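*Asks:* Sequence first, predicted model second:
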Amino acid sequence: MTVDLLLINPFLHPDLVVYPSGPGLVEGRLAPAYKQDIRAGGAAYTGKVAAQFGRSVSYLDWVGDDMFGNVTIAQLSAMGHETSGIHRYTGQHMVCVSVADSRSQGATMVATYPPDWQRSFAEISDGIQGAPSATDAYVYSWFWSFAHPDLQEAPTAELMAEIHRRHGRTVLDPNWKPDGPPPPHELAELRKSLPLVDVLLPNTRDASLLVGDHDPPEQVRRLLGLGPAAVVLTAGGTRAYWGEANDGRVYSIPTLQVDVIDTTGAGDAFGGALVGATRDLPSSVAIACATASLTTAALLGDGPLPNDSLRTQSAQLLAEMEEHR
């Protein structure tokens, strides 16, 4: 079996989104809510958006054998996604909650993990070898996937080599969120893996870990020097920068100007649109920028994409493309 998009170790979890009815969230206090929603979060939203662009989506991940795992798998199945590669940890649970105030422009994530929740190198390797081949293999978070304490001395670059060998295009989102730098061994393993990556999809913080603090165009140039075929860098919801190794030039386009309601899921939507829309990189970046912007304004909807509105808005962004020399 071949699928269009395989999301590997995508840190699947449910988001519990709470909209306070009072003055907002106060640390350490409960807030009354006028609405609550449990929805598949993390890379599940990446998969949802890619499916809206017509891609068939499958997953390789591990979830708890609990209510949260049930919700995640049920929602993905209801969207027509292939979930047989999502493994259950019997007797384990994971809680990962996003609390978003619709009256602000941010979200707070509260995550707890069982102390013995660790995926072994063998589990991940076996899962990669048993997964269906895919047109695009999307490693959603290198550091969430491969920087667990039990893996800090493992040859995790071998996992990326296996992914690259088995699938068509390899997309990697480093997605480093914890405070502090990654373990030195894993940072070295990531650098070793970059020549095997077709599209590297970092944000500016990820880029700083790999090549230091520079302006975004220079970060793209330095990242290309580490070996990926292409780099698409997101810069705080304002612009996206990209470059390709066979061209050497760096370009950028702005995001749409919208009334932001909630930024939760914007980066996930960007990734889903980037791999779901088209293989032409400038066009896919423009569509991804528009898709992410519409997500923050709660205007994307659940219908097939691209629709006429998204085509028009993406074309407008593409017309504002700049080259950075």
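*Replies:* Here it is on my side, so go on.
*Asks:* drop to CA atoms for contacts and neighbour counts, all remaining ones
*Replies:* Noted.
*Asks:* separation between Ala78 and Pro254?
*Replies:* As for Ala78, its distance to Pro254 is 34 Å (criterion: C-alpha to C-alpha, to the nearest Å).
*Asks:* Which one's more surrounded, those two?
*Replies:* Using other C-alpha atoms under 10 Å, the more surrounded residue of Ala78 and Pro254 is Pro254, with 20 against 9.
*Asks:* Kindly provide the distance from the more buried one to Gly80.
*Replies:* 33 Å.
*Asks:* Arg165 should be in a helix, yeah?
*Replies:* Yes - under DSSP: H, G, I helix; E, B strand; the rest coil, Arg165 falls within a helix.
*Asks:* Check the gap between it and Asp65 for me.
*Replies:* Distance from Arg165 to Asp65, by C-alpha to C-alpha: 32 Å.
*Asks:* Same question for Pro216.
*Replies:* 42 Å.
*Asks:* before we move on, back to that, which one's more surrounded, Arg165 and Asp65?
*Replies:* Asp65 (16 against 13).
*Asks:* just how off-centre is stretch 272-291 within its chain?
*Replies:* 14 Å (C-alpha atoms, centre = their mean, to the nearest Å).
*Asks:* Pasting the second one now:
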Amino acid sequence: MSVTVVGSVNEDVLVAVDRLPGRGETVVGRSVTRAPGGKGANQAAAAGLLGPGVHMVGRVGEDAAGDRQLAALAGSRVNVSRVHRTPGLPTGTATIPVEEGSGENLIVVAPGANEALSPADVDVEPVHRADVLLLQLEVPLETVQAAATAAGGTVVLTPAPPRALPDGLLSRVDVLVPNEHELVQLAGAAPGDRTPAELAALARGLGVRAVVVTLGARGALVVPSGDGPALLQEALAVDAVDTTGAGDCFTGALAQGLAGGADLAGAVRYAVAAAALSTTGPGARGALPGDDDVRAVLDRVPTATEVG
């Protein structure tokens, strides 16, 4: 089984704050920590720690941050032979204030070398032969579309940061994994609280084969292809320290579940457990679990329920 991730590689700058700032407000940070990040690299690291056969396709700069990110990915059992050095551009960075106590965060990304990832970079064997291809939107959209077109296996897309998606891309996606806010934007709906049934209706209107809506501490909503019922998969209860990267861990775990032969509901159950465990340490990768860790808590994950 194999998972290939095409996407961003960043260095995160984590700033601990008593509370997150509002618009136009300045707050004083308590500490600053550098950590590996990027939605693509986070998904690859999560998948790599959960199982074998993970490849990363991306770009970093010719700088110390690039050295650190390549080493971090390799340390998570990810093949980085397709992560290219990019002259003249720095490795991407993300500045992330993290609220003490709740673990909630904000994220501002400077793409750097990620913007240079091209369609030619993704026309490679790890993309063609992967059982599952993971994509996000922190690299050029034309490159994302080229990777989806070149894929021979299941295509999973996290539509973040949210933007309008061409029909040609959505038609190549087997599983779309938005959070609630991204789903609302993609559907062109007004912001506001919605029931799981209302979210499922929005998801079905996108015309994608299957949609998994991540709901944070509430778990995930599984909207399968066809006429099957939507399922609400509640999360595993944990004491969260930092939610940074939990969605990326979820998607990496979902990919490993699908690559291993699980059906969509089973892969989501596995993914909510992994994502919950990932919030029990600092940073996007500070508490990424291994497969044994996840399987040890699976019996504590609530049974999914049908959404009326």
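*Replies:* In hand now; what should we look at? Everything quoted here is computed from the prediction, not taken from an experiment.
*Asks:* what does Val97 of structure 1 align to in structure 2?
*Replies:* Structural correspondence for Val97 of structure 1 with respect to structure 2 (TM-score structural alignment): Thr95.
*Asks:* OK, contacts around that match?
*Replies:* Residues in contact with Thr95 of structure 2 (C-alpha atoms under 8 Å, 6 or more residues apart in numbering) are Asp12, Val13, Leu14, Val15, Ile107, Val108, Val109.
*Asks:* mind listing which of the residues you listed are in strands?
*Replies:* Asp12, Val13, Leu14, Val15, Val108, Val109 (DSSP state E).
*Asks:* wait, the second one sits on Ala94?
*Replies:* Yes - because the distance of 6.0 Å satisfies C-alpha atoms under 8 Å, Val13 of structure 2 is recorded as touching Ala94.
*Asks:* Am I right that the match of Val97 of structure 1 falls within a helix?
*Replies:* No - counting by three-state DSSP, Thr95 of structure 2 is not found in a helix; it is strand.
*Asks:* how close does it sit to Arg59 of structure 2?
*Replies:* 19 Å.
*Asks:* where do the strands sit along structure 1?
*Replies:* Under DSSP E, structure 1 gives strands at 2-8, 13-20, 33-41, 57-64, 86-89, 95-100, 107-112, 133-139, 169-172, 199-200, 230-235, 239-244, 250-254, 322-324.
*Asks:* now these as TSV including distance to Val26 of structure 1?
*Replies:* Putting the strands of structure 1 into TSV (distance: least, C-alpha to C-alpha, whole Å) gives the following:
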stretch	distance to Val26 of structure 1
strand 2-8	35
strand 13-20	10
strand 33-41	13
strand 57-64	30
strand 86-89	34
strand 95-100	12
strand 107-112	11
strand 133-139	35
strand 169-172	36
strand 199-200	37
strand 230-235	29
strand 239-244	32
strand 250-254	34
strand 322-324	42
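*Asks:* Identify whichever of those strands lies nearest to Pro304 of structure 1.
*Replies:* Closest to Pro304 of structure 1 of those, according to C-alpha to C-alpha: strand 57-64, at 14.6 Å.
*Asks:* In structure 2, which residues correspond to the closest one?
*Replies:* So strand 57-64 of structure 1 sits over residues 54-61 in structure 2, by TM-score structural alignment.
*Asks:* biggest helix in structure 1 by residues?
*Replies:* helix 281-296 (DSSP state H).
*Asks:* Kindly spell out which helices and strands sit in contact with that one.
*Replies:* Under the contact criterion of 3 or more C-alpha pairs under 8 Å, 6 or more residues apart in numbering; DSSP states H and E, helix 281-296 of structure 1 touches strand 239-244, helix 266-276, helix 308-319.
*Asks:* winner for burial among these?
*Replies:* helix 266-276 (a mean of 27; mean count of other C-alpha atoms under 10 Å).
*Asks:* In structure 2, which residues correspond to that one?
*Replies:* Helix 266-276 of structure 1 covers residues 246-256 of structure 2 once aligned (TM-score structural alignment).
*Asks:* For the most centrally placed residue in structure 2, list the residues it contacts.
*Replies:* With distances taken as C-alpha atoms, centre = their mean, Asp248 lies nearest the centre of structure 2, 2.7 Å away. For Asp248 of structure 2, the contact set (C-alpha under 8 Å, 6+ apart) comprises Lys39, Gly40, Asn42, Gln43, Ala46.
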